[in-house]
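Chemist: sequence plus predicted model, see below.
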Amino acid sequence: MSATTAVSTAAEARRVRRYHLALIGVALVILTLSLVRVIAGTPDLTSSGTVAAALGLAVPIGLAGLGGLWAERAGVVNIGLEGMMVLGTWFAGWAGYQWGATAALIAGLIGGALGGLIHAVATVTFGVDHIISGVAINLLGPGVTRFLSEVLYREGTPASQAGAGITTSPTLASNPPRVSLPLLSSGPDWLGSLEAQRWFLLSDVAGILRGLTHQVSVMVILAVAMVPLSYFVLWRTAFGLRLRSCGENPWAAESLGVNVYLMKYIATMISGAFAGLGGVFLVFVTTKYVEGQTGGRGFIGLAAMIFGNWRPGGLAVGASLFGYADGLQLRSSQAVTGLFLFGALLLLVYAGTRIRALLTQDAAGHGGPGRYTAIALSALAAVVFLWLWLTVDDLPNEFVYITPHVLTLLVLSVASQRLRMPKADGVRYRRGEQH
């Protein structure tokens, strides 16, 4: 066997092992949620309604995160996702009330891409600091949309007669269709019947599957499909390799004939288009544009991308956790207290795995006293969460709102792997310069 074949085989084995570990992790999370649901008596933890709400809340965050992923893999830091998402919402609302869902989708993509183009001109062509340009986009987006609303939606215009105001557009002429799985999620609705039985694990799996397949918007299906599609394009095509090389070492890419400027422009405009697509989804949810409806989801998407280590799979997990936390607190305040028990169990599992790794390292002579810190902190946090679950019956509304986010950040921090951003992310590039 040649050295190249051996390396390829080893890489494939590692990839398969990661997939297996991911599937095992998903199974353990579902099993733990089912156990917590039975012990705490909180059916909303795995109900189809919670899962459907979580999916809807995760989609705009995930799309914004994908936008950040595309730009930063090409070496362009994009914290202007929020402003690009705002542009997407306004253009989707403006086109949607006149020509329907398809026009809203196209207009939202164009609006977000225009924001990406402005960011690319500033950072790639003129060398403006990426953070400053992103902040400017976040300020420009709401300002431009408010100006356009003042011009097009003021009193006396046709739009105002159709129900528009300075801060809102008329209702969309049409929304994208919704689909369900025959027999399983509609008609006889076998998954719904199984969920209603409240059996351990089986009902929980049925509730999760029904939430993912019952009356799902075509827009959600499109958004979810963007995650594997982005992975395929960026990691399995020559175009993706060239784009990622611009984020790792643009001077080396230039020496191999890659048009770095063009790649950065393309990536940043695609980034804006993804953010605009997230804005389109918000417009479809509310059936119209409403000023301020993004609610900081662009920033949350950026955080999910970083927690996901600049990879689509990790980003999807981060967005799902944020969406689940939001969906749960909207569905039931009592179920939020069940997250204390869930967090305690996860932390105990994490502490157990660290202890096992520590024992292995000690046996090999590689252990150290500093390695006990993470175990001690995890065990202490698990005890605190367990105590809160045992003593707190009903959380005040203020704590209900913040608790899921705190627990989500904790889980993401514990579960995240060692972060590695693209080496040339945010680096000013000039053709022909020596680096």
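Modeler: Perfect, thanks for sending it.
Chemist: alpha carbons only for contacts and neighbour counts from here, please
Modeler: Noted.
Chemist: can you give me the strands for the stretch 51-200 of the chain?
Modeler: With DSSP state E, counting those that start in this stretch, the ranges of strands along the stretch 51-200 of the chain come out as 178-179.
Chemist: all helices for it, in order.
Modeler: 81-99, 101-120, 130-152, 158-161, 190-196 (DSSP state H, counting those that start in this stretch).
Chemist: buried residues in the third one?
Modeler: If I follow you right, that is helix 130-152. Buried residues in helix 130-152, counted by 16 or more other C-alpha atoms under 10 Å: 130-131, 133-135, 137-138, 140-142, 145-146, 148-149, 152.
Chemist: repeat for the second one
Modeler: For helix 101-120, the neighbour count (16+ other C-alpha under 10 Å) marks 101, 103-120 as buried.
Chemist: now for Leu277, how many residues are close by?
Modeler: Residues lying near Leu277 (other C-alpha atoms under 10 Å) number 34.
Chemist: can you check Ser320 too?
Modeler: Per other C-alpha under 10 Å, the neighbour tally for Ser320 reads 23.
Chemist: chain neighbours aside, what residue packs nearest to it?
Modeler: Leaving aside its sequence neighbours, Ser320 sits nearest to Ala58 (C-alpha to C-alpha, 6 or more residues apart in numbering; 5.3 Å).
Chemist: what does Val76 give?
Modeler: Val76's closest residue in space is Gly426 (C-alpha to C-alpha, 6+ apart), at 5.3 Å.
Chemist: also this one, for the comparison:
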Amino acid sequence: MSEPRPADAAPAPATRRRRSARTWLLFLGAVFVGLVLLRALTGERAITSSGTFGATLALGVPIGMAALGGLWCERAGVVNIGLEGMMIFGTWGGAYGAYTTGNAWVGLVVGVAMGALGGLLHAVATVTFGVDHIVSGVALNILAPGVARYLSTIVFLGHEGGGANQSPPLPGFPKVSVPGVDGPLGDLEGHGWFFVSDLAGLVRGLTTDLSAVTLIAVALVPVTWFVLWRTAFGLRVRSCGENPYAAESLGVRVYTMKYLAVIISGGLAGLGGVFLAMVGSSAYQENQTGGRGFIGLAAMIFGNWRPGGLAAGTGLFGYTDALQQRGATGAVHALLLVLAIGLFAFAALQVWKAARTPAAAGEAPAPAWRRFLRPAVAVVAGVLLLVWYLLTDELPKEIVTYSPHITTLLVLTLASQRLRMPAADGLRYRRGEGH
């Protein structure tokens, strides 16, 4: 007979998973309710329209694939700054495969393979030769645009619609919609009813006119969670990112696991590049990634190196990008109010934590100014944003254009205190050195 669990024992893993799932559901529900209230308060229909949610999903796919690639890589202990370069390889590879064969699916395979090739280069440099991970990633980001331009000159230049910096028009992927949803939900959304029409806009945006690549990308998030957290292979990969020498002592082939993880990382980033060239656009263009590899890296860090948090960060960045690209300047202006409220909530949470957290044994309590400095800064920033919102009707065009990047900086600043990267992430590994 098993002994009863002590009252102060940590909850079982299954209990923690259920609590985590409930927490995420409550968080997502609260975010949606907040958007509904914001829409009702400001009258900006774009905040919860089906077009905005559909664009959020589409714009989030390349960011999410880059983030997912970063997750695989860094869970194995390899920092991947080169996600942008791997995405560039994916954009060109997808265009090359699709144009030369006339088949979009061949383009998908070639783009993923080109991204994986970029991952292989990064793995050779960092895992085999011990090159600094940041240096290798930066070199890959410099190399990829030059290689893509050189190959475009050879393959696309001289063909109708093609050139040294773009490909001719490419075939597209089929689109999928849930049958019988578009019409009824479109009618409900058009009525403008509180919450009901907003919910109809959300469901309609996420279930109609979806590219087949979008469905594949969305499915890869739970697949990654299952493989990394529910299989022996995933445990071996994660052990390499936490303590490779302990993993080595248990028989794990650390070099092999790192190579596989980095190559998978490149393939996922390449898939994001294919999406940009063949779903987000109808042709490959130079500089098409536009820094999305770096935003994907930020989304992965925001998500605390976990698929669920990564998806939430991707949605946030995709949403702000969707408002900006759809020209919803009034909705972007309304986000000032959201940021102000978020800063006030953050300040209240920090004060609550400071009041509840006792000083460590043998240590004097921290001065009050130090404990309440971050909440005070958040309150001041929130007040300034609130005043800005109340005194203006729209934001300058430059701020609207860069709102996704500004959101990235703000979110990472506020989330930095709760992050925990894999313990051996970025460290040089050599077999036998840990003994």
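Modeler: All right, it came through fine. Please read these numbers as outputs of a predicted model, since none were measured by experiment.
Chemist: give the contact list for the residue nearest to Ser320 of structure 1.
Modeler: By C-alpha atoms under 8 Å, 6 or more residues apart in numbering, Ala58 of structure 1 lies in contact with Ala319, Ser320, Leu321, Phe322, Gly323, Tyr324.
Chemist: please repeat the previous calculation with a cut-off of 6 Å.
Modeler: Residues counted as contacts of Ala58 of structure 1 (C-alpha atoms under 6 Å, 6 or more residues apart in numbering) are Ala319, Ser320, Gly323.
Chemist: gap between the aligned partner of Ser249 of structure 2 in structure 1 and Leu45 of structure 1?
Modeler: Taking TM-score structural alignment, the alignment pairs Ser249 of structure 2 with Ser255 from structure 1. Distance, Ser255 of structure 1 to Leu45 of structure 1, by C-alpha to C-alpha, to the nearest Å: 54 Å.
Chemist: more neighbours: the two, which one.
Modeler: Counted by other C-alpha under 10 Å, Ser255 of structure 1 and Leu45 do not tie: Leu45 has more neighbours, with 29 against 11.
Chemist: can you tell me how far that one is from Phe126 of structure 1?
Modeler: In this view, Leu45 of structure 1 and Phe126 of structure 1 are 50 Å apart by C-alpha to C-alpha.
Chemist: counterpart of the residue nearest to Val76 of structure 1 over in structure 2?
Modeler: Match for Gly426 of structure 1 (TM-score structural alignment): Gly426.
Chemist: so which helix or strand takes in that match?
Modeler: Take DSSP states H and E as the rule and Gly426 of structure 2 turns out to sit in neither a helix nor a strand.
Chemist: surely it touches Val79?
Modeler: Yes: Gly426 of structure 2 lies in contact with Val79 (C-alpha atoms under 6 Å); the separation is 5.1 Å.
Chemist: map Leu328 of structure 1 onto structure 2.
Modeler: Using TM-score structural alignment, Leu328 of structure 1 sits opposite Leu323 in structure 2.
Chemist: and Ala304 of structure 1, which of the three is it?
Modeler: The three-state assignment at Ala304 of structure 1 reads helix, by DSSP: H, G, I helix; E, B strand; the rest coil.
Chemist: give me the neighbour count for it.
Modeler: Close neighbours of Ala304 of structure 1, defined as other C-alpha under 10 Å, add up to 29.
Chemist: contacting residues around Arg5 of structure 2?
Modeler: Under the criterion of C-alpha under 6 Å, 6+ apart, Arg5 of structure 2 has no contact partners.
Chemist: could you look up the SS state of it?
Modeler: Arg5 of structure 2 - assigned by three-state DSSP - is coil.
Chemist: try Leu212 of structure 1
Modeler: Per three-state DSSP, the local secondary structure of Leu212 of structure 1 is helix.
Chemist: roughly how far apart are the nearest residue to Glu84 of structure 2 once chain neighbours are set aside and Ala219 of structure 2?
Modeler: Nearest non-adjacent residue to Glu84 of structure 2, counting by C-alpha to C-alpha, 6+ apart: Gly293, 4.1 Å away. When distance is defined by C-alpha to C-alpha, Gly293 of structure 2 is 20 Å away from Ala219 of structure 2.
Chemist: give the aligned equivalent of Leu390 of structure 2 in structure 1.
Modeler: By TM-score structural alignment, Leu390 of structure 2 lines up with Leu390.
Chemist: buried set for the strand or helix carrying its match?
Modeler: Here Leu390 of structure 1, judged by DSSP H and E, is contained in helix 372-391. Of all the residues in helix 372-391 of structure 1, those buried under the rule 16+ other C-alpha under 10 Å are Ile375, Ser378, Ala379, Ala381, Ala382, Val383, Phe385, Leu386, Leu388, Trp389.
Chemist: now do stretch 121-130 of structure 1
Modeler: Ala122, Thr123, Val124, Val128, Asp129, His130.
Chemist: surely the first one and His130 touch.
Modeler: No: in this structure, Ala122 of structure 1 sits apart from His130 without contact. The criterion is C-alpha under 6 Å, and the distance is 8.2 Å.
Chemist: what range in structure 2 matches stretch 122-134 of structure 1?
Modeler: Against structure 2, stretch 122-134 of structure 1 falls on residues 125-137 (TM-score structural alignment).
Chemist: kindly report the same for stretch 201-216 of structure 1.
Modeler: So stretch 201-216 of structure 1 sits over residues 195-210 in structure 2, by TM-score structural alignment.
Chemist: which positions in that stretch come out as buried?
Modeler: Using 16+ other C-alpha under 10 Å as the test for burial, stretch 195-210 of structure 2 gives 195, 197-208, 210.
Chemist: Pro422 of structure 2: which of those is nearest?
Modeler: Set against Pro422 of structure 2, the nearest of the buried residues of stretch 195-210 of structure 2 by C-alpha to C-alpha is Leu206 (33.0 Å).
Chemist: with adjacent residues omitted, what lies nearest to the closest one?
Modeler: In this structure, Leu206 of structure 2 finds its nearest non-sequential neighbour in Gly54, 5.7 Å apart by C-alpha to C-alpha, 6+ apart.
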